[in-house]
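Participant: Please find the sequence and the predicted model below.
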Amino acid sequence: MFLLIGAGTVYDQRSPPMSPNVISTRRLSARRLAAERLPRRRQLRPAKVEGAQGTHGEQPSVHAVRTAVRQHGSTAVRQRGLHRRHLPHLPRHRSHPQGKLYVCLSMGLCLVICCLILYFLFPRTVVLVPVFVQSVTVYFTPEAVSLEVTNLVNISNENFFPVQIVELDIQGLILKTIMGKSKQCNVTRLDARSQLLYNMKLVLSIEDKGLKTYCQSKAIPLHTLFLELQITMQVSYLSHNEQFFMNIYEYIDCGNNSTVPHLPA
């Protein structure tokens, strides 16, 4: 005699012992019979893997674990389908045929604006060009020969914004020797795309004995000296300072004041 309790089997002590194969077959049939008797709603519930343990602390069988996993997976799929059914139907975004045209036009407009800004605000060079030597005034003293040289230069602003000439530094050299320096601050202001003629003066002092004798000699009709001018111009524009360098070469007469305006060398 034997009794079926749940999924396990309790044997009467008076019944004769059975083989292990028979016991395992009867346990499996009892579990299938108990699963068939369960209502359908209960089967649809998600089965927990933790609840697949056997009675009296026994280890769960492989079949019980697989059944619990299958039920849990099918329930999750059903719940996912229900969630999809209850989602509201959102209208799809309709692509307009003119959208690409608007995007291309906006990009082209941005490129044109950037190119115009770069063209008008890109800094250009402030050009200083010598025009001619306007005059040379000679002064003879016992210590030296003084020369006051006046040059006419053309300063042009090629930018589309005004430029301020902050400083003009001039240095005169004869035979690679510095004979005089001149520094002028806050020279002038140039408007956009404009030019200006400016008189640049420099005083030279010749103290070399050989040059003094050469300039004061009356036997030589023409006293020509080769003069090199090193010019440094500091310019300010758009809150930015920049320096420009230039060398000018010209010849002067150091014997008398008969120098007339002439082009530089």
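Facilitator: Received the coordinates, thanks.
Participant: only C-alpha atoms for contact and neighbour calcs from this point on.
Facilitator: Noted.
Participant: This protein: helices as residue ranges?
Facilitator: Taking DSSP state H as the criterion, the chain carries its helices at 20-37, 40-44, 62-86, 99-121, 209-216.
Participant: list the helices and strands the second one packs on?
Facilitator: Applying 3 or more Cα pairs under 8 Å, 6 or more residues apart in numbering; DSSP states H and E, one finds that helix 40-44 makes contact with helix 62-86.
Participant: Alongside the first one, take a look at this:
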Amino acid sequence: MEENGVINCVSGYRQIQKDEEGLFTFITVTKDVICDFDENSFASPSFELFAEYLNSCVFCRKLYVTSSVILCLLLSGLAVFFLFPRSIDVSYVGVKSIYVSYDQVNRVVYLNITSTLNITNNNFYSVNVANISAQVQFSKTVIGKSRISNITNIGPLDMKQIDYSVHTVIGDQMSYMYDYCTLTSIKVHNIVIMMQATVTTSYFGHTEQVSLERYQYVDCGRNTTYHYKRSENLNLAQLHNVPCLNV
């Protein structure tokens, strides 16, 4: 209602006060107030407190938004760092043991070769070693294959040694090796074989395969257990110095 150019406000209004600790509180005043919107009214202490309250609210809102954005970026960076897939390292330790048997009638040599792999998980979460596929070659001929599945889980930043066995058969066109492996005039019957292995790992629905191959001396004349420090791996350069068996 307007009276003599002055607008009467509704009886009862809320007033803002600021205490000694800088906190804003609303106080309800239950008397009639004349709202005379002139310059002096906007310069009143109550209006200044209200303006200061609004400014503080805007600052708090900006601080909240900025803090939220920084926190989201930080959490996203940590998630990427810890969940980003890293490679699985596979190294060939060597032949662990060899069990030798012969078929004198068919002139066949059987070698059951057990080898060891080191598998290292460089991730910050566990990975599953799904399977290991292996084969052995002698004189460019595959003499044995093997595959084992559902092997083990490797924890975060952990390493495990895994043994696997390959049953090999040296016969048919290579039956001459029976005479060499059973020759009693020599004590060590070393032959060079190529060990090939493919390790398949899985994590978070992602699969990864790592393949490796090594040339290895094995004794086909007796059962042998190798110590890792004494087992001998060959590289391609060393193969040029390995004598061939002439038949």
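Facilitator: Arrived safely. Here the structure is a predicted model, which is why all the values come from computation and not from measurement.
Participant: Check the helices of the first structure for me and report the most buried one.
Facilitator: Most buried of those by mean neighbour count (mean count of other Cα atoms under 10 Å) is helix 209-216; its value is a mean of 16.
Participant: Superposed on the second structure, what's the mean shift for that helix?
Facilitator: Average distance, helix 209-216 of the first structure versus aligned residues of the second structure after superposition (mean Cα distance after the TM-score superposition for the first structure): 2.2 Å.
Participant: picking that back up, reformat the helices of the first structure as JSON lines; add distance to residue 265 of the first structure.
Facilitator: Formatted as JSON lines, those follow (distance: least, Cα to Cα, whole Å):
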{"stretch": "helix 20-37", "distance to residue 265 of the first structure": "117"}
{"stretch": "helix 40-44", "distance to residue 265 of the first structure": "108"}
{"stretch": "helix 62-86", "distance to residue 265 of the first structure": "92"}
{"stretch": "helix 99-121", "distance to residue 265 of the first structure": "36"}
{"stretch": "helix 209-216", "distance to residue 265 of the first structure": "20"}
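Participant: Any idea which of those gets closest to residue 243 of the first structure?
Facilitator: helix 99-121 (18.3 Å; Cα to Cα).
Participant: Can you get me the centre-to-centre distance for the closest one and its chain?
Facilitator: From the chain centre to the centre of helix 99-121 of the first structure is a distance of 19 Å (Cα atoms, centre = their mean, to the nearest Å).
Participant: That helix against the second structure, how far on average?
Facilitator: For helix 99-121 of the first structure, the mean deviation from the second structure after alignment is 3.1 Å (mean Cα distance after the TM-score superposition for the first structure).
Participant: and of the helices of the first structure, who's closest to residue 132 of the first structure?
Facilitator: Judging those by Cα to Cα, what sits closest to residue 132 of the first structure is helix 209-216, at 22.3 Å.
Participant: which residues of the second structure does the closest one align to?
Facilitator: Helix 209-216 of the first structure corresponds to residues 175-182 in the second structure, going by TM-score structural alignment.
Participant: May I have the residues that are in contact with the corresponding residue of the first structure for residue 91 of the second structure?
Facilitator: Mapped onto the first structure by TM-score structural alignment, residue 91 of the second structure lines up with residue 129. Residue 129 of the first structure makes contact with 153-155 under the criterion Cα atoms under 8 Å, 6 or more residues apart in numbering.
Participant: Contacts only, for residue 183 of the first structure.
Facilitator: 167-170.
Participant: Would you mind identifying the next helix or strand past the helix or strand containing residue 15 of the second structure?
Facilitator: Using DSSP states H and E, residue 15 of the second structure sits in strand 13-18. Using DSSP H and E, the helix or strand that follows strand 13-18 of the second structure towards the C-terminus is strand 24-29.
Participant: State the span of the first structure onto which the helix or strand following that next one is aligned.
Facilitator: Downstream of strand 24-29 of the second structure, the next assigned helix or strand under DSSP H and E is strand 34-35. Mapping strand 34-35 of the second structure onto the first structure (TM-score structural alignment) gives no aligned residues.
Participant: Toward the C-terminus, what is the element adjacent to strand 34-35 of the second structure?
Facilitator: helix 39-42.
Participant: can you give me how far that next one is from the chain middle?
Facilitator: 68 Å.
Participant: Likewise for stretch 194-212 of the second structure?
Facilitator: With Cα atoms, centre = their mean, you get 13 Å for stretch 194-212 of the second structure.
Participant: do stretch 168-185 of the first structure as well
Facilitator: Centre-to-centre, stretch 168-185 of the first structure and its host chain are 43 Å apart (Cα atoms, centre = their mean).
Participant: Kindly report the same for stretch 125-134 of the second structure.
Facilitator: On Cα atoms, centre = their mean, the centre of stretch 125-134 of the second structure falls 12 Å from that of its chain.
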